[in-house]
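Asker: got a predicted structure here, sequence first:
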Amino acid sequence: MLYTITAPWRHEEEIRKSRFLAQAVPIAHPEEALAWFALVGDASATHNCWAYRVGDAYRFNDDGEPGGTAGRPILQAIDGQGCDRVAVLVTRWYGGIKLGAGGLARAYGGSAAECLRLAPREPIVATGALHMHCDFTELALVSARIRESGGQIARETFDADGAELTVTAPLDRLDAIAARVVDISRGRIQPRRDPG
């Protein structure tokens, strides 16, 4: 199971006189990650190295550190912690002692991993959607049963005859919700699954 973090998180440590600040945020799109890196990177720091993963989309940047010693270890920390939909920036202020390639990889990857390990997390649950039209007379009951069954009404649009509902729920609950709606409406409401 994959996880995402539920709030921005920071973790700071000193490694052989260099200061490392790891910051992580939840993201939905790669563009969010790039904008966040530009916003929180510290221009006065020696290096601002980063990585993000959103499903199959990922990128990393060593920001002047030797190739493969910063960005890739941060990405490996994201994967190693079982995370997705996260961006991690590790900022380094050089303290005068060279760490070597292995030391840099351990410092960047370790700081990122510890930041993600300590951050509040939640599982990423695959969701789907149902669409249905409901008469006004059945709307309150149908809405209540949808919520009781683990669904959420994501959108409600009204017309002269009732409401068009878009219901989101975990994929493994969609069939049960649809069956319950058909049952309580005695077949008058026929939920349709999102084609995606």
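Answerer: In hand now; what should we look at?
Asker: C-alpha from now on. contacts and neighbour counts both.
Answerer: Fine.
Asker: mind naming the longest helix for the chain?
Answerer: In the chain, taking DSSP state H as the definition, the longest helix is helix 100-118.
Asker: what residues of the very next helix or strand once past that one count as buried?
Answerer: For helix 100-118, the following helix or strand on the C-terminal side (DSSP states H and E) is strand 121-123. Within strand 121-123, the residues that qualify as buried are residue 121, counting by 16 or more other Cα atoms under 10 Å.
Asker: and here is the other one:
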Amino acid sequence: MGYRTLARRALHEAVIKHSTFVAVAAPLAGGAGVESLLATRRAAMPSASHHVWALRRGDELRWSDDGEPAGSAGRPVLEVVLKRDLDRVAIVVSRVFGGTKLGVGGLARAYAGSAARALDAAGERVVEASERWLVRLPYASVDVVMRRAGDDPAVQRCEARYDATGALLTIELLQADAERWETVLADLTRGDAVVATRFEIDAP
């Protein structure tokens, strides 16, 4: 139910046959894509001839060779991410050409190796997937549900708002415990609780 991602943003620089390769790896939060990281790297390295990138977010796999020979850059970078089973990760590898051509195989090794070293520097962490629920329930059930939520380590947040028809609880909990909490709500409210909306959220 969780996923492995990067612990922090990290940079690795290497000179390979006179070309400078600078790789930056970063975890992705929310709906962020590679665009912000790519813009930052282009601004930081205007002399780079190529800004190769790769991204993985769940089933979304994207990459760009940015003018390098097809298959020599973006895909090898993505393969490094996939082999480590990392998710919600973006990598940009910028190259300042040093005058020596590396060939397709040499480019693939240089880009993949630079990406791998950036991932090493970034470290990894396991994120437990969480959900946010908006739950409609009667006034009479609020206290007992709030107490149960406060005693359960799987519940990360439980807040109540009130209106003329009852209460609306915002509950954030570990996705692994979602099915159990469906039963908890049904039992505590005698079936009167209604989960109006639920969606996955990013862990802090």
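Answerer: It's in. As the structure is a computational prediction, the values presented were derived from the model and not from experiment.
Asker: quick check: the longest helix of the first structure aligns to which part of the second structure?
Answerer: Taking TM-score structural alignment as the measure, the second structure aligns residues 103-121 with helix 100-118 of the first structure.
Asker: check contacts around the residue most central in space within the first structure.
Answerer: Most central in the first structure under Cα atoms, centre = their mean is residue 85, positioned 3.3 Å from the mean C-alpha point. Contact analysis of residue 85 of the first structure by Cα atoms under 8 Å, 6 or more residues apart in numbering lists 4, 26-29, 52-55.
Asker: tell me which other helices or strands the longest helix of the first structure touches.
Answerer: Where contact means 3 or more Cα pairs under 8 Å, 6 or more residues apart in numbering; DSSP states H and E, helix 100-118 of the first structure is packed against strand 9-15, strand 18-26, helix 71-80, strand 86-93.
Asker: quick one: distance of the match of helix 100-118 of the first structure to the chain centre.
Answerer: Centroid displacement of stretch 103-121 of the second structure relative to its chain, using Cα atoms, centre = their mean, to the nearest Å, is 22 Å.
Asker: repeat that for stretch 101-114 of the second structure.
Answerer: Mean C-alpha position of stretch 101-114 of the second structure versus that of the full chain (Cα atoms, centre = their mean) differs by 27 Å.
Asker: tell me the buried residues in it?
Answerer: Across stretch 101-114 of the second structure, burial judged by 16+ other Cα under 10 Å covers 107-114.
Asker: top of the contacts of residue 85 of the first structure by neighbour count?
Answerer: Taking other Cα atoms under 10 Å as the neighbour criterion, residue 52 ranks highest of the contacts of residue 85 of the first structure with 32 neighbours.
Asker: trace it over to the second structure, please.
Answerer: Aligned partner of residue 52 of the first structure by TM-score structural alignment: residue 55.
Asker: so that match makes contact with residue 86?
Answerer: No - the criterion here is Cα atoms under 8 Å, and residue 55 of the second structure misses it with residue 86 at 10.2 Å.
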